[in-house]
Structure formats: C-alpha cells, structure tokens
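> Sharing a model prediction with you, sequence too.
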Amino acid sequence: MNQIRFDGRVAVVTGAGNGLGRDYALELARRGAKVVVNDLGGSASGVGASKDAASRVVEEIRDLGGAAVANTDSVATRAGGAAIVQTALDTWGKIDILISNAGFLRNNRFDDLTDEQIDPIIDVHLKAAFYVGQPAYRAMRAAGYGRILFTGSASAMFGHAWQANYAAGKGAMLGLSNVVALEGSAYGIQSNVILPTASSRLEGEMNTGYLEIPEFAKSLQSADFSASEGRVTPAFNTPLALYLVSEACTATHGVYSANSGRYSRVRICASEGWFAPMGSTPPSVDDIAAHFDQICTLGEYSEPMTPYDEFTAAAKAARKQGVHS
C-alpha cells in the first residue's frame, strides 16, 4: 500500500488550535505538508481571542520537524478570510488544500434562539466558508489544482434538537460544496463535505435541555454506543479528512461520515416516486394524497448530481410507469 503523502503541498486548516483542526494540521505536517494553522483563539461559544492556541500547534509541528505558520485572523469576516489565504501565499506562494473547520456552538430551543445566537453561528460556519473559500478557490483555479473540504455535521444531515442555528449553518455546506465541486471540476479543484464525530470542548456548550423533546430523548436513551468506546476522538476522523484532500482521492461532490471508526458516504437521493398522467393539467391535492405512499417508497432511486439529472430521472420514471413513451 502506498503511503498518502503531502510533500510539496500547502494546506490551510481553520480552527486548527484545538480538537479536530489541530489533529488534521499535525497529521498533514507529519506527511509532508506545509500548514497554515488558523485559530482566532476564542472560547467554545465564540467569545474572546488569543494567539496561544495557533502558536502551540505550530510549535508542535516544528518540534516534529514540520513546517507551519500561525494565523489568528477571524474566518467570520471577508478581510479575515483573505488574510488567512494570503498567509499561505506570502509564506509559500500557493495554497493546495483548504480544510474549513472553524466553528463553535450556541445552543437553544428553536423558538428561543436570539440574533446573538443565530448570526455569529451563521457567520463562522456558512459565511466563513465563503470568506476563506473564495480566495482559496481563486488561487487554486490559477494553479489548476485544489482540494477543499467543508465541515458539515450529523446535526444538520439527520437533526439534533436545540441546534437549529448550528444545523442551518452546517447544512448549507452541502449545497455550497456541491456547487464548488461542479464549478471546480473545470479547474482541477475537488470539493467534499465531512461529517465528523468527536468529543471536544464544544461539548461544554451543550446541555440536556433537549431531552424535553420525547422522540429525541428516546433516540438518545436507546442508542447503542457499544462500538464507540474510545473511538470518538479527533484522531478517528483525521484519516478520512486527509484522504479527501489528498492527490490520491478522485472523489468530489460527496458527503462522508466518520463515526466510531465507521467511514461511509452519506447520500441525497430521489425515489422513483409517482408520475402524474401526461398532459398540461397538474394533479390535484387528492391525487397526491392517494399516491403518497408510492411517492415516499424508495424503491429504485436516482442520485442527481445536478438539477438537470433529475429531469432525466423523471422521464425514466414516466416511461417505467407507462405514462410516457
């Protein structure tokens, strides 16, 4: 088996002062990458700033013989995002890899979320993906090569009570990455989303208030964690993250989950569904009700990579169901 290496590659990892980002940065450096370690140094709720977190990781990398520089600009502003990428360009002349990882939590019930709990979460997750991603993409496009990994969350893909703000920001990574992957395909740029699962300092921002939701509480209390002991650390997520940003990986336009040592692709697909009779008259609400079970049954499914792929799938379903020749 050939070892995955990053010799000659320059990587930017945001939120790399702790947890997942720190582990990504350390392993990238161990495997030959030059790394910009970005971290504002704020708390797990996004308060404050410090140079210590990024500097400590840079010291660790250098002590191991690797190459790294620290950056403490905020990902949540356009100027900050540009400065992060410029650090890579000024230091090493290029950027090959972006892992957009920075984030924090401010949990509350959906109906109680305030602007102070919504806006900063959207800024540091969704807007930051643009603010850092756009200058990184431009440099990658000019070079004809790039790997971008956006950080999503199972809280968005599957749902987590009391995290509507966080889930909205993380769920947006799916749409963003899909478009970046499509546009980037013309310029040697790949883009994917990772759904990591790891115990981290963000857990301190969570409380058990969400147990007021009976179905959610039932899911948690009946969950089988027997395969997870000792396996929800950042290190169990790093192999997947690094593979997705490596030259060896040719996959793009995907969402991938790491949970307890299980690595899987998470798919958005469309069921064959029910096709209304041909003609320009739309079906009625009653028609939808009468065929709703068929609409919901997965059966033969398609996985559209663009909206136009769905038109093709619809025509195929119409032919199969005998309403179109």
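Yes, it's here.

> use CA for all of it now, contacts and neighbours both
Noted.

> residues making contact with whichever helix in the chain runs longest?
The helix that spans the most residues within the chain, counting by DSSP state H, is helix 164-184. Helix 164-184 has contacts (CA atoms under 8 Å, 6 or more residues apart in numbering) with 105-107, 109-110, 113, 117-118, 121-122, 125-126, 129, 141, 150-153, 155-157, 159-160, 189-193, 252-255.

> buried set for that helix?
Of all the residues in helix 164-184, those buried under the rule 16 or more other CA atoms under 10 Å are 164-174, 176-182, 184.

> And for stretch 70-82?
70, 71, 72, 73, 74, 75, 76, 77, 78, 80, 81, 82.

> Hmm, the fourth one is touching residue 41, no?
No: counting by CA atoms under 8 Å, no contact exists between residue 73 and residue 41, whose distance comes to 9.4 Å.

> Can you measure across stretch 241-258, start residue to end residue?
For stretch 241-258, the first and last residues are 9 Å from each other (CA to CA, to the nearest Å).

> quick one: it to chain centroid distance?
Mean-position distance between stretch 241-258 and its chain equals 11 Å (CA atoms, centre = their mean, to the nearest Å).

> Give me the contact list for it.
Counting by CA under 8 Å, 6+ apart, 4-6, 24, 28, 97, 147-149, 174, 177-178, 181-182, 190-197, 236-237, 240, 263-267, 305 sit against stretch 241-258.

> swap in stretch 69-83?
Applying CA under 8 Å, 6+ apart, the contact partners of stretch 69-83 are 14, 35-41, 50-51, 54-55, 58, 84, 87, 102, 123-125, 127-129, 131-133, 135.

> buried sites along stretch 33-45?
Applying a neighbour-count criterion of 16+ other CA under 10 Å, the buried positions in stretch 33-45 are 33, 34, 35, 36, 37, 38, 39, 40, 41, 42, 44, 45.

> ugh, typo on my part, it should be stretch 158-165
Those buried within stretch 158-165 under the rule 16+ other CA under 10 Å are 161, 162, 163, 164, 165.

> Mind putting the residues you listed into JSON lines with distance to residue 291?
Below are those laid out as JSON lines (distance: CA to CA, whole Å):
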{"residue": "161", "distance to residue 291": "31"}
{"residue": "162", "distance to residue 291": "34"}
{"residue": "163", "distance to residue 291": "34"}
{"residue": "164", "distance to residue 291": "32"}
{"residue": "165", "distance to residue 291": "34"}
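
> Comparison target, given below:
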Amino acid sequence: MAIRFDGRVAIVTGAGGGLGRSHALEFARRGAKVVVNDLGGSVDGSGGSSDAANAVVEEIKAAGGEAIANGSSVTDRDGVARLVAEAMDAFGRIDILVNNAGILRDKSFAKMSMDDFQLVVDVHLMGAANCAHAVWPVMKQQKYGRIVMTASSSGLYGNFGQTNYGAAKLGQAGLMNTLKLEGAKDNIHTNAIVPIAATRMTEDLFPPQLLELFRPELVSPAVMLLAGEDAPNGEIICAGAGHFAKAQIVESEGAYLGAEATAETLAARWDDIVDMRGQQPFEMGAKQTEKFAMKAMAALKKG
C-alpha cells in the first residue's frame, strides 16, 4: 500500500539542501504540506540566509505542492516557537517533525575548543530537543505525531575527529528512547534515522565515483516509512546507497559476582561478562534493572 501524507503537515529542519531538501520534496510529492526550515548558514554554522529554504519551497510549489519557508535557528527557543506558530497559522496542525538540522566542526579532541564542542551539541542535540518540545503539545492534543531524529554512525560507533558530533548524535538516539515511551499513549511515535549520504557536510569524504551512489534521495524512503501512519516506535534505521539496516543497543547476559565482588573477581570472569551470546535489547532502562535484580535474587536462592 502506498505511503501517503495527504492532509498531514511536516516540519523538516535543515531542509534547504542535502538530506533535508530530499525529505521535504518527498513529503510534498506524497501529499504533505511542508514547512521548510533552514537557517541558511554554512557547514560550520556561520552566516545565514533564507535563500535556500525559499528555493525548496519554490520547487515544491512548482510541482503543485504546498509549503512555507522558515529561517529560525533550532538553537533559538524563541525562533523555534515562531517556527511552530507559523506552521500552525499556515496549516492548522503539525503531524511530523524531522530533526535534520546540523553543522560540523571537526577536530581531534585534543585540538578542539570547548566552544566548538558546545555549539555542535547545541545544534544537533539541543536543537532536536527544542523542536520536539515545541511540537509535543500540538501532537499530544491531536493524539497523533511522528518524530524522526537524525543520528549517525559517528554516535553509534565513533569517528576520528568527531567527538562533538558523535556525542550529539548518540544523544538524539537517547532522546528518542524516552520519547518513544512517553509519547506512545498519545500515538506519538519517535524513531531515528542513521543516514549515509553525500551532502555538503560529507562530500569531501566520498570518492567521486561514490557521490551518485550515496545520493540523499536513497535515504528519504526510510524517513517516509518512519514518519508514516504505520510507523514503528523506537527504531534506529540505517540507510545509504539503497541499503537499509536496523541498529540496536544490546547487553550481554553477563555474570553475577555477588556482594563480595572485587575488581579481581571481575577480571577473572571478564570473558563471561563480555560474551555477547545471549545478548538482549531492552525497551526501557527499568528492564535492565529488573534483569540485574532477578540475577541477584536467583543467586541468593541458590545460596
């Protein structure tokens, strides 16, 4: 069955180019009214212009769709409030938020200024939180909402020179993990996309022959699914070059060492502790606490 967004309103941040532009155009093609948010700054977050957002709006309108542009920075809470107000004034509802806005300030940790660390975290993590918090009451009142975070392999696995970016991106996955729980009763589903795409932020990392293979349009199908009526809740989906996969944080079965545990007894059982056979995911942190409590109680009964 076709995934459509007729009657739905989608906000896409950082939608003036790259992945955000691709998502915005695809939402519009599938019937959504789109709010194209973009500060219009450079890759490092400096500067600003409304030209990029306006150009995407014109593309959407030229194809027969409906869209408005917004130039707020996601780090500015007053600006985010204006973003939500403009969306509501224009379209009367907000069904979808794609947190895509981002910048890069790459350097090894030893050479990185903490100002650059803070700014990247502010844009990626606090920006996502600012936008999600602003649309949350609207979605809660509607009893419907779909939020898509943009995480990264740098957050899941690490990348040299990207401590700030990786920390912020894994933070978005952590934000998603609780929003999926708190929003479920109001039919608000939150998921995360881990894109691999050649955009202005990453094009220098790709050999020329791979630029076409990793075009942003091959990530957008996953965003459409994660933002759709039948979207899952709490999934991390990796997408790039037409390949799609699920990422998940799991935990080993581990080993119970008891109340007399020491660093030495832990070292002696290290192989058992890090053995990933029998690994399991948890849908919430309380389930891990439950596992540890059950292990301890079972050991006490044996004793």
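Noted; the coordinates are in hand. In this text the structure is predicted, and so the values were computed from the model without any measurement.

> ok so, going back, among the buried residues of stretch 33-45 of structure 1, which ones are in helices?
Counting by DSSP H, the buried residues of stretch 33-45 of structure 1 contribute nothing to helices.

> I'd like those residues laid out as TSV, including distance to residue 221 of structure 1.
Shown next, in TSV, are the buried residues of stretch 33-45 of structure 1 (distance: CA to CA, whole Å):
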residue	distance to residue 221 of structure 1
33	42
34	44
35	41
36	41
37	38
38	37
39	35
40	36
41	34
42	32
44	26
45	26
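
> In strands, which of those appear?
Those of the buried residues of stretch 33-45 of structure 1 mapping onto strands are 34, 35, 36, 37, 38, per DSSP state E.

> Out of these, give me the two with the largest separation.
34 and 38 (12.8 Å; CA to CA).

> what secondary structure does the aligned residue in structure 2 for residue 312 of structure 1 sit in?
Under the alignment defined by TM-score structural alignment, residue 312 of structure 1 corresponds to residue 290 in structure 2. Classification of residue 290 of structure 2 by DSSP: H, G, I helix; E, B strand; the rest coil places it in helix.

> Distance of residue 290 of structure 2 relative to residue 125 of structure 2?
Per CA to CA, residue 290 of structure 2 is found 29 Å from residue 125 of structure 2.

> for residue 115 of structure 2, same thing?
Distance, residue 115 of structure 2 to residue 125 of structure 2, using CA to CA: 15 Å.

> again with residue 58 of structure 2
29 Å.

> Pick out whichever of these two has more residues nearby.
Neighbour count, other CA atoms under 10 Å: between residue 58 of structure 2 and residue 125, residue 125 has more, with 29 against 16.

> a helix runs through the more buried one, doesn't it?
Yes: the assignment for residue 125 of structure 2 (three-state DSSP) places it in a helix.

> Output the ones in strands among the buried residues of stretch 33-45 of structure 1 in a markdown table; the columns should cover distance to residue 214 of structure 1.
As requested, these are arranged in a markdown table below (distance: CA to CA, whole Å):
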| residue | distance to residue 214 of structure 1 |
| --- | --- |
| 34 | 48 |
| 35 | 45 |
| 36 | 44 |
| 37 | 41 |
| 38 | 40 |
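
> Does residue 246 of structure 2 belong to a helix, a strand or coil?
Applying three-state DSSP: residue 246 of structure 2 is strand.

> Give the aligned equivalent of it in structure 1.
Aligned counterpart of residue 246 of structure 2 in structure 1: residue 265 (TM-score structural alignment).

> what's the nearest residue to its match if we skip its chain neighbours?
What sits nearest to residue 265 of structure 1 in space, not counting adjacent residues and going by CA to CA, 6 or more residues apart in numbering, is residue 256, at 4.4 Å.

> quick one: secondary structure of that neighbour?
Secondary structure state of residue 256 of structure 1, per three-state DSSP, is strand.

> measure the aligned residue in structure 2 for it to residue 151 of structure 2 for me?
Correspondence of residue 256 of structure 1 to structure 2, assessed by TM-score structural alignment: residue 237. Separation of residue 237 of structure 2 from residue 151 of structure 2 (CA to CA): 9 Å.

> So for the two, which residues contact both of them?
Counting by CA under 8 Å, 6+ apart, the residues touching both residue 237 of structure 2 and residue 151 are 192, 193, 194.

> before we move on, which element is the residue nearest to residue 65 of structure 2 when sequence neighbours are not counted in?
If the residues on either side of it in the chain are set aside, residue 65 of structure 2 comes closest to residue 28, at 5.8 Å by CA to CA, 6+ apart. Element membership of residue 28 of structure 2 [criterion: DSSP states H and E] is helix 18-29.

> By how much does that helix deviate from structure 1 on average?
On superposition with structure 1, the mean distance recorded for helix 18-29 of structure 2 (mean CA distance after the TM-score superposition for structure 1) is 0.3 Å.

> what's the angle from that helix to strand 33-37?
Relative orientation of helix 18-29 of structure 2 versus strand 33-37 (axes from the mean of the first three to the mean of the last three CA atoms, to 10 degrees): 160 degrees.

> separation between the equivalent of residue 282 of structure 1 over in structure 2 and residue 266 of structure 2?
Using TM-score structural alignment, the equivalent of residue 282 of structure 1 in structure 2 is residue 260. Computed as CA to CA, the residue 260 of structure 2 to residue 266 of structure 2 distance reads 11 Å.
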